[in-house]
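Q: Need the 3D shape of this:
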Amino acid sequence: MKKFLFLLFAVLTVVVLAACTANDDTDEEDPTENVDEPDGDDNGETADADGKVLYLNNGTEPTSLDPSIGFDAVSWDPLNNLMEGLTRLDNDHRAGPGTAETWDISDDGLTYTFHLREDAKWSNGDPVVAEDFVYAWKYMLDPETGSPAAFLGYFIEGAEAYNSGEGSADDVKVTAKDEKTLEVVLAQPTGFFLDVLTNPAFFPINHQVAQDNPKWHAEADTFVGNGPFKLESWKHDEEMVFAKNEHYWDADVVKLDKVHFAMINDSNTQYQMFQSGDLDTASIPPELSDQLIDGDNVFIGPYGGLEFYRFNLTMEPFQNKKIRQAFAYAVNREDIAQYVVKNGVEPAFGFINPGYTSPTGEDFRDVNGDLVPFDPERAKQLLEEGMAEEGYDELPEITLTYSTSDTNKAVAEALQSMFQEHLDVKVELTNQEWNVFAEAQQALELQFSRSSFINDYNDPVNFLESFITDSYMNRTGFSSEEYDALIAKGKSATDEEERWEALYEAEKMLADEMMAFPIRYYNTVVLEADGVEGILRHPVGYFDLKYADKK
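A: Below you'll find the predicted structure:
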């Protein structure tokens, strides 16, 4: 499945769905002037009382702090700092030791044996044991859970059969050999499996706590994590406060005492809060990009993901491929990137973002090139041909739906104008709050809708697998045995060059079928207050506050 999403890591001001796959469908002066107390005390007094407090913006309420359910950017950032998996992304954005101190891999690449740290503990003081991972992963794969992240577990032998209702939990090859040893057997060799395990979907769950209270994750006073921070308070739809977790195995390196997350889903409001000292980081509102982008307090970095739009192939007129192609070719992506979104984002003429290096040393994007160009003349011709094929004298009414945010609105309005100018087609716009939007899109209730994808792990198959038949992330009604076979090969082929060739062909097929079209690749552009340092912003889609500091 996947993912939703936000333009930036640190301050998620627009929501994406996803996925993953994730995640699927963001735009901060003196931190000592922050105000956190309702009685009006200045932040200098608050900082003295609470120590080092970092003020961030999460954009909106997390979908869920259940790691099997919160499979999107607004959940990932909190989860990645409240919990920890077997592996954790390091300073170089690679999978390194996390709760697992070491691991062994069998010669055939199928069996992984993880050795958990003896001093790994939960925030309530319980030891983290191998059974916590067994419980969490089988809970994620249980079809009754309905986890959008379950497909990530399909690398494990027996996982897909269990999740699809054709097998049992006992078939899933995840075993606690003893309290601190976990054995995992894969369905086929997967060279990027350690990267997959950094995703929050694979975080453990304190199985004793969860068995006593299945809603352990819903409130601060019941939440139990094993990461650098613990959940101190949570005012739903308003704010979250994290405190340093004294039970974390690596607590000595954690410099912050607390992290305060606001939930402001407007880029101008959060920028004003940054100016007033109420936030320590912020995204740059598009209209201020030219003025602020070159400032000394701006962090700019890669962010693996894509903003795109989906067609619903079960609704007219988008059952017709030529009509879908016409809409895609009518979009001037360069104008959207340069004049609408701004902040240095790159237009997307393909689905896979730059940065994936092939076995031959080439970038995936360079090999496949521009697959979805701006070509208004071709768009007009394709629309005429598609309408003739369907017997349309005029198109049925078309409604484009986006999740509520100022940036999403601006992009949708630009698309509306382009369809009118280049196709002479009137498109109505409507917006929905994120949770409503996500459910409607998943249920194929939206005719034409905005999406985003934030990479779950570091391999191009991550996005491409979203469109296999019956994938939670598909949300288009598209189904192709040929495409499914390409993705299966792109996941399991042991010859890396052969595997990548299948992925190249899969992306080309997406561009031909055009059940979706790309808009722009994400990047990370963040304003940081003086004294803020050490925030790790990973290109895969979440940030890490373990080493963050505020001086």
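Q: going forward, measure contacts and count neighbours with C-alpha atoms only.
A: Noted.
Q: Just the helices from the stretch 401-550 of the chain, written as ranges.
A: Chain-ordered helices for the stretch 401-550 of the chain, with DSSP state H, counting those that start in this stretch as the definition, fall at 406-423, 434-442, 461-464, 481-492, 496-513.
Q: Turn those into JSON lines, columns for distance to D119 and mean neighbour count.
A: Written out in JSON lines, the entries for these read as follows (distance: least, C-alpha to C-alpha, whole Å; neighbours: other C-alpha atoms under 10 Å):
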{"stretch": "helix 406-423", "distance to D119": "45", "mean neighbour count": "19"}
{"stretch": "helix 434-442", "distance to D119": "38", "mean neighbour count": "17"}
{"stretch": "helix 461-464", "distance to D119": "33", "mean neighbour count": "25"}
{"stretch": "helix 481-492", "distance to D119": "35", "mean neighbour count": "19"}
{"stretch": "helix 496-513", "distance to D119": "38", "mean neighbour count": "19"}
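Q: how distant is stretch 277-290 from the center of its chain?
A: If you compare the mean C-alpha spot of stretch 277-290 with that of the full chain, they lie 21 Å apart, counting by C-alpha atoms, centre = their mean, to the nearest Å.
Q: how long is it end to end?
A: 22 Å (C-alpha to C-alpha, to the nearest Å).
Q: try stretch 115-130
A: Taking C-alpha to C-alpha, stretch 115-130 runs 9 Å from one end to the other.
Q: follow-up on the earlier one: want to throw the helices of the stretch 401-550 of the chain into TSV with distance to V241?
A: Output for the helices of the stretch 401-550 of the chain, formatted as TSV (distance: least, C-alpha to C-alpha, whole Å):
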stretch	distance to V241
helix 406-423	26
helix 434-442	22
helix 461-464	32
helix 481-492	40
helix 496-513	42
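Q: mind checking which of the ones you listed is nearest L152?
A: Counting by C-alpha to C-alpha, L152 lies closest to helix 461-464 out of the helices of the stretch 401-550 of the chain; the figure is 9.0 Å.
Q: For the stretch 251-400 of the chain, which segments are assigned as helices?
A: With DSSP H, counting those that start in this stretch as the criterion, the stretch 251-400 of the chain has helices spanning 267-276, 289-292, 321-329, 333-335, 364-368, 376-390.
Q: got the buried residues for the first one?
A: Of the residues in helix 267-276, those buried under the neighbour-count criterion (16 or more other C-alpha atoms under 10 Å) are S267, N268, Q270, Y271, M273, F274, Q275, S276.
Q: Could you also give me the structure for this next sequence, so I can compare it with the first?
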Amino acid sequence: MGPYLRIFSLALLLSSLLACSPHFHPVTRGNLHDLVLALPDDPATLDWNKATDGNSFEVITNLMQGLTRFDRDQRVVPGDADHWSSDSTATVFLFHIRPSARWSDGTPVLASHYRDSFLRLLAPSTASPYAYYLFDIQNAQCYASGQCPDSAVGVKVLGPRTLQVTLSHPMRSFPSLLTNAITDPVRLDLIRADPDHWSDPGRLVGNGPFSLLSWHHDAYLELVRRLPDSSVPPRISRIVFLVIPEPVTQLTLFEQHRLDIEGIPSFYIGKYKNSPLLQRIPQLSTIYYSMNINRAPFDNVHVRRAFAMAVDRVRLEKIFLSALPSLSSFIPRGLPGYDPDAAYPYDPEGARRELAAGGFPQGRGFPKVTLVFPEGTQSRIMASYMQQNFKDVLGVSISLRSMEWKAYLAGLDSHTPAFYQSGWIADYPDAMTFLSLMRSGSGNNRTGWSDPAFDRLLDRAMQANDSEKAVLYDEAQKILLRRGVVAIPLSQGVTNLLVPPDIKGYWHNAMGMDNLSDVRKIPRG
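A: Okay, here's the model as predicted:
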């Protein structure tokens, strides 16, 4: 039996098992008040100050709201802040919270709740991988490193609904950073009263359009609309996220009308390429492999360079039927600083020379290396191809290991593998969201690599105009990809969605954000 037939048979088996499971939610697409979607895995956490993964944010962004948000055209628009302003230098910002902003328990949303969130995100005790995200704020990095008190951080409450943020440098785009759910407000009173369970169903108090009704781990989550909806026709009143790891199973359930909207894995796009339901949205994202310089053999730059030169991206794109565009830049297409020549090109002879320079001519004596990646058919297809690619070009054998999503994330922090799959989608439409991953001190830089010249370029870019930024970004990523060689960019994501015509008000943007709060379902004719 061929591999795709085998996958499809497995999908049908899983579908029948899910239908019989006591934890499988019984809703169908026929209910006009419910929106039923799939997640590939459980959220790793619903603590927005600590979340880093897409599954968590997909749920959190419907439970919470920040000071600002993006609309479908990626413009920054009001969230909890109905307006904001800055001084002439773009270093001091005032955010004014609308009087109607309320938590789900009826408590007003206050400026102090945002200050508490910013400081909690930065606090060393929180250990958030995203702490660096607010380092543009005056003395934020100093506080995050434990070298100054929280009172020194440039976040002040000027009134119940007025928040002042002072930056360490001019940054007119700062409001766009606050669209990220990690900066949403927190209720320290509730967190301190129940530190282990405050984000559980029935206990999580949010300020977004929905509340968390239930969470059956590894099965489904239910969200219900917070306030009565008086709009005509009414918007959906409940969202059900079914946890379904296998994408082909998701497609089967969509075709059985048990999912409302469905993403198509890139290796399966051929079947639906002419479907009127298909929407294709290029992502501002990068899929790449990371190498840990603190673990052999990737402590040797010649080995890292050999692996980087051994990647045939053209062939990889063909395997995915051009549905997953190849990428030779750490900064994806669509952002200033994108450079198709930033990474080492495919060069088999050069790769073999570098491997020999690293002490492993023709792969002889090469140690055991395991490529670690999260569970999923797309990741496994990519890893299997890369395994063969390195064998053919370098003469080395690498093992493959897939891990369940939460275990994979935990492993990156507790014992970072030598060689592992990574991916990032933009938090805001600027290359800094990618490059800052790899700067010294970033909680998301697990490679062990640090370069002061790289950091200085990012510092300069923060204060540069748009045309200067593009040059500085490109210089920085070439240091990363040519001198550091700790990341191998492979592909840029594309979101392929099946959206039926009875779904209205839904959109998905290039940063992976779904608009669900305005969705309406109309009766099918």
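Q: Reformat the buried residues of helix 267-276 of structure 1 as JSON lines; add distance to S479 of structure 1.
A: Formatted as JSON lines, the buried residues of helix 267-276 of structure 1 follow (distance: C-alpha to C-alpha, whole Å):
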{"residue": "S267", "distance to S479 of structure 1": "37"}
{"residue": "N268", "distance to S479 of structure 1": "41"}
{"residue": "Q270", "distance to S479 of structure 1": "41"}
{"residue": "Y271", "distance to S479 of structure 1": "43"}
{"residue": "M273", "distance to S479 of structure 1": "46"}
{"residue": "F274", "distance to S479 of structure 1": "46"}
{"residue": "Q275", "distance to S479 of structure 1": "49"}
{"residue": "S276", "distance to S479 of structure 1": "51"}
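Q: Which single one of the residues you listed is nearest to A443 of structure 1?
A: Of all the buried residues of helix 267-276 of structure 1, A443 of structure 1 sits closest to S267, with 29.4 Å by C-alpha to C-alpha.
Q: Aligned counterpart of that closest one in structure 2, please.
A: Alignment of S267 of structure 1 against structure 2 is given by TM-score structural alignment, with P247 as its counterpart.
Q: quick one, what contacts its match?
A: Shown in contact with P247 of structure 2 (C-alpha atoms under 8 Å, 6 or more residues apart in numbering): P40, G263, I264, P265, G376, T377.
Q: since we're on S128 of structure 2, how many residues are nearby?
A: Residues contacting S128 of structure 2 under the criterion other C-alpha atoms under 10 Å number 23.
Q: hang on, I meant A81 of structure 2
A: Neighbour number of A81 of structure 2 under other C-alpha under 10 Å is 23.
Q: Quick one: map it onto structure 1.
A: The alignment partner of A81 of structure 2 in structure 1, by TM-score structural alignment, is A100.
Q: ok, and the closest non-adjacent residue to that match?
A: Distances taken as C-alpha to C-alpha, 6 or more residues apart in numbering place L116 nearest to A100 of structure 1, at 4.1 Å, with adjacent residues excluded.
Q: Quick check: the one you found touching D178?
A: No - under the criterion of C-alpha atoms under 8 Å, L116 of structure 1 is not in contact with D178, lying 10.2 Å apart.
Q: returning to what we had before: so which of the contacts of P247 of structure 2 persist in structure 1?
A: Counting by both residues aligned by TM-score structural alignment, their matches' C-alpha atoms under 8 Å, those that remain in contact in structure 1 are G263, I264, P265, T377.
Q: Of these, grab the buried ones for PyMOL.
A: Here the buried members of those are turned into a PyMOL selection, burial being counted by 16+ other C-alpha under 10 Å:
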select buried, resi 263+264+265+377
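Q: From W507 of structure 2, how far out is the alignment partner in structure 2 of K258 of structure 1?
A: When structure 2 is aligned by TM-score structural alignment, K258 of structure 1 is paired with R238. For R238 of structure 2, the distance to W507 of structure 2 equals 17 Å [C-alpha to C-alpha].
Q: okay, those two: which has more neighbours?
A: R238 (21 against 17).
Q: Enumerate every residue touching that one.
A: H33, D34, L35, E222, L223, V224, R225.
Q: The third one belongs to a strand?
A: This points to L35 of structure 2. Yes - secondary structure assignment places L35 of structure 2 in a strand (DSSP: H, G, I helix; E, B strand; the rest coil).
Q: Give the burial count for the corresponding residue of structure 1 for it, as a bare number.
A: Using TM-score structural alignment as the criterion, the counterpart of L35 of structure 2 in structure 1 is L54. Applying other C-alpha under 10 Å, we find 25 residues neighbouring L54 of structure 1.
Q: I'd guessed L54 of structure 1 sits against D280; true?
A: Yes - counting by C-alpha under 8 Å, D280 is a contact partner of L54 of structure 1 at 6.5 Å.
Q: Go through the helices of the stretch 401-550 of structure 1 and name the closest to A337 of structure 1.
A: Among the helices of the stretch 401-550 of structure 1, helix 406-423 sits nearest to A337 of structure 1 (C-alpha to C-alpha), with 9.3 Å.
Q: who touches that closest one?
A: Outside of helix 406-423 of structure 1, the residues within contact range by C-alpha under 8 Å, 6+ apart are 14, 26-27, 266-267, 286, 327, 330-332, 336, 340-341, 376, 379-380, 383, 400, 402, 425-429, 431, 450.
Q: Selection in ChimeraX covering whichever of the residues you listed are buried, please.
A: For selection in ChimeraX, the members of the contacts of helix 406-423 of structure 1 meeting the burial criterion (16+ other C-alpha under 10 Å) are listed in this command:
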select :14,26,27,266,267,286,327,330,331,332,336,340,341,376,379,380,383,400,402,425,426,427,429,431,450
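Q: In strands, which of the contacts of helix 406-423 of structure 1 fall?
A: Where the contacts of helix 406-423 of structure 1 overlap with strands, as defined by DSSP state E, the overlap consists of L400, Y402, V427, E428, L429, N431, R450.
Q: still on that earlier bit, so who does the match of L35 of structure 2 touch?
A: Contacts of L54 of structure 1 by C-alpha under 8 Å, 6+ apart are L256, K258, V259, H260, L279, D280, K550.
Q: Taking those residues, tell me the two that lie furthest apart.
A: L256 and L279 (15.2 Å).
Q: Looking at these two, which is more packed in?
A: Neighbour comparison, L256 of structure 1 and L279: the larger count goes to L279, with 30 against 23 (by other C-alpha under 10 Å).
Q: mind listing what the equivalent of that one over in structure 2 touches?
A: In structure 2, L279 of structure 1 lines up with L259, judged by TM-score structural alignment. For L259 of structure 2, the residues meeting the contact criterion (C-alpha under 8 Å, 6+ apart) are T28, R29, L35, V36, L37, A38, Q250, L253.
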